[in-house]
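In: sequence first, predicted model second:
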Amino acid sequence: MLEITDLHVHHGTTHAVRGVDLTVGAGESVALLGPNGAGKTSLLRAVSGLVDHTGTVRFAGTDLAGASPEEIARRGLLHVPEGRRIFRDLSVHENLLLGTTARGRRSSTPVEAVYDLFPALVPLRSRLGFALSGGEQQMVAIGRALVGGPSLVMLDEPSLGLAPVVVDLVADALAAIRDSVSLLVIEQNVALAARLCDRALVLSGGTVVLERPAAELGSDADLLADYLGRA
């Protein structure tokens, strides 16, 4: 589904991503772990065409070199960025409808199915984005990606700043869609990554320093603590 080869990203004099190789198969969920500044967000932004990079990014067998972010999204590779980036002056329902612009002729999740996935949004259909909590915004951002008919969704820190009960709601929704949509997830919550994903890669200093089946993350707690900077 997604094949990244020898990816490099520079931000001025900072070499943020250093020769990363990564694959995500059809129907597979992959977690990207690592400390702040490890290059995780830069990697996703490079795949989405949002930052300049070198190396090769292939999606569904097609080289994405030169493709605009809009074209990449219309091919079925959708990005839910950190901070959600919903439209503050549009309602929940209008934000969701905007996601349909990416689907082209592909089949996609109907907008009403997003409300089934996130029942908490049902009474908020008319509420403007600026009036939503962080968790509600995250639900809208994920729903907006799903109505775009994605083959693969990249999520940057979907649990960041959310209350535990909301993290569980988001995790349940992602678990429900993972059989039909491939996922590439940046996540600091190792337990959540292990729950959602098949494989996990740890980035440090812009390079992949560890790769494991996600189910084995618990057995690598000490090693992960060294890389993630936590006791």
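Out: Alright, I've got the coordinates.
In: every contact and neighbour count from this point should use C-alpha atoms.
Out: Noted.
In: would you map the strands across this protein?
Out: 2-11, 14-24, 29-33, 54-59, 62-63, 77-80, 152-156, 182-186, 199-204, 207-213 (DSSP state E).
In: run through who's touching the fourth one.
Out: Yep, that's strand 54-59 we're talking about. 1-9, 19, 47, 63-65, 77 (C-alpha atoms under 8 Å, 6 or more residues apart in numbering).
In: another one to put next to it:
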Amino acid sequence: MLNVNQLHAYYGQSHVLHGVSFQVGQGEIVALLGRNGSGRSTTAKAIMGLLDCVGDIVWKGQPIQGKKPFEIAHLGIGYVPENRDIFPRLTVHQNLLLGQKGKGQGARWSFDDMYAMFPRLKERQHTEAGVLSGGEQQMLTLCRTLMGDPDLIIIDEPTEGLAPMIVGQVGEYLQTLKGRGISVLLIEQKLNIAMAISDRALVMGHGSIVFQGTPDGLRADPDTRREWLEV
């Protein structure tokens, strides 16, 4: 579904991504791993049209490089940034409503689905989002993105700052997406959840892909883990 080929990206004069290439198939969970500063978040921003880049980004056979972020979102790519980006003065329910793309029979997700996955959000649906805990805000951001009914969701560090119990819920949530045919590009620094649920693992270092393979292949490669990952 998503094909990234020889992607180069820049922050001003700084060359950040160096020929990044990978694919994400339908209903596949692909983990993009690496240390802070390796280029993982920059890759997500480049795909979403949030910074200047050179190379090929093809979504369902259609080139999307150069499109505006809202145009890319309308094509079916959802993005959950690391900083969560909620609307703090709106309630939980209003935040979800803003993310809603359609109400027709073809929509895969409803408010009931969101509240069933994360009952805490249902309890706080009339609460302003700005007073939620960090974990609750992360849940809300994930669910608001899903309400847009994407075919691919790019999630940047979804478990950062979450309690272990909530981390497990996020893993179950991502597997639920896969079960409904939604692809996931999971950007993570921690190995535990990524290795447990991913179909394939990519490791980034210094703005390049330094490993592509299965989680089992990465487990069997201690040199890559030691050099490029936080273990």
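Out: That came through, no problem. For clarity, every value in this text was computed on a predicted model and none was experimentally measured.
In: can you flag the buried ones in the contacts of strand 54-59 of structure 1?
Out: M1, L2, E3, I4, L7, H8, V9, G19, V47, L64, L77 (16 or more other C-alpha atoms under 10 Å).
In: how about the last one, what's its match in structure 2?
Out: Pairing criterion TM-score structural alignment: the partner of L77 of structure 1 within structure 2 is identified as I77.
In: does its match really touch I155, like I thought?
Out: No. Using C-alpha atoms under 8 Å, I77 of structure 2 is not in contact with I155; the gap is 10.8 Å.
In: spatially central residue for structure 1, please.
Out: Centroid-nearest residue in structure 1, with C-alpha atoms, centre = their mean: L155, separated by 1.3 Å.
In: ok, that one - contacts?
Out: H79, V80, P81, E82, L183, L184, V185, I186.
In: could you rerun that using 10 Å?
Out: 31-32, 41, 44, 78-82, 84, 141-142, 145, 183-187 (C-alpha atoms under 10 Å, 6 or more residues apart in numbering).
In: L146 of structure 1 too?
Out: L146 of structure 1 touches 76, 78, 96, 99-100, 102-103, 108-111, 113-114, 140, 152-153, 177, 181, counting by C-alpha under 10 Å, 6+ apart.
In: okay, now G55 of structure 1: neighbour count?
Out: 14 (other C-alpha atoms under 10 Å).
In: ok, V122 of structure 1 next?
Out: Number of residues near V122 of structure 1 (other C-alpha under 10 Å) recorded here: 14.
In: wait, it sits on H93?
Out: Yes. Between V122 of structure 1 and H93 there is a contact under C-alpha atoms under 10 Å: 9.3 Å.
In: need the overlap of contacts for those two.
Out: E112, Y115.
In: can you give me the helices for structure 2?
Out: 40-47, 69-74, 92-99, 111-117, 119-123, 134-146, 164-179, 191-197, 215-219, 222-228 (DSSP state H).
In: please dump those into a markdown table; it should also carry distance to G205 of structure 2 for every row.
Out: A markdown table is the format used below for these (distance: least, C-alpha to C-alpha, whole Å):
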| stretch | distance to G205 of structure 2 |
| --- | --- |
| helix 40-47 | 9 |
| helix 69-74 | 26 |
| helix 92-99 | 33 |
| helix 111-117 | 34 |
| helix 119-123 | 36 |
| helix 134-146 | 26 |
| helix 164-179 | 25 |
| helix 191-197 | 15 |
| helix 215-219 | 15 |
| helix 222-228 | 6 |
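In: nearest to Q26 of structure 2, of those?
Out: Smallest distance to Q26 of structure 2 across the helices of structure 2 (C-alpha to C-alpha): 8.6 Å, for helix 164-179.
In: residues contacting that closest one, please?
Out: 26-29, 108, 114, 117-118, 135-136, 138-139, 142-143, 146, 151-153, 155, 158-162, 181-184, 186, 192-194, 196-198.
In: which of the residues in it are classified as buried?
Out: I166, V167, V170, G171, Y173, L174, Q175, L177, K178.
In: off-centre distance for it?
Out: Relative to its chain's centre, helix 164-179 of structure 2 lies at 13 Å (C-alpha atoms, centre = their mean, to the nearest Å).
In: tell me the angle of that helix relative to helix 134-146?
Out: 10 degrees (axes from the mean of the first three to the mean of the last three C-alpha atoms, to 10 degrees).
In: quick one: the closest residue to G27 of structure 1 other than its chain neighbours from A175 of structure 1, how far?
Out: Excluding the flanking residues, the one nearest G27 of structure 1 by C-alpha to C-alpha, 6 or more residues apart in numbering is S182, at 4.6 Å. Distance of S182 of structure 1 to A175 of structure 1, given as C-alpha to C-alpha, to the nearest Å: 11 Å.
In: and the contacts of L146 of structure 1, which are buried?
Out: 76, 78, 96, 99-100, 102-103, 108-111, 114, 140, 152-153, 181.
In: burial of L191 of structure 2, as a residue count?
Out: 17.
In: map it across to structure 1 for me.
Out: Checking TM-score structural alignment: L191 of structure 2 goes with V190.
In: now the buried ones among the contacts of strand 54-59 of structure 1 as CSV including distance to P213 of structure 1?
Out: Below are these laid out as CSV (distance: C-alpha to C-alpha, whole Å):
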residue, distance to P213 of structure 1
M1, 18
L2, 18
E3, 18
I4, 19
L7, 22
H8, 25
V9, 26
G19, 22
V47, 23
L64, 28
L77, 24
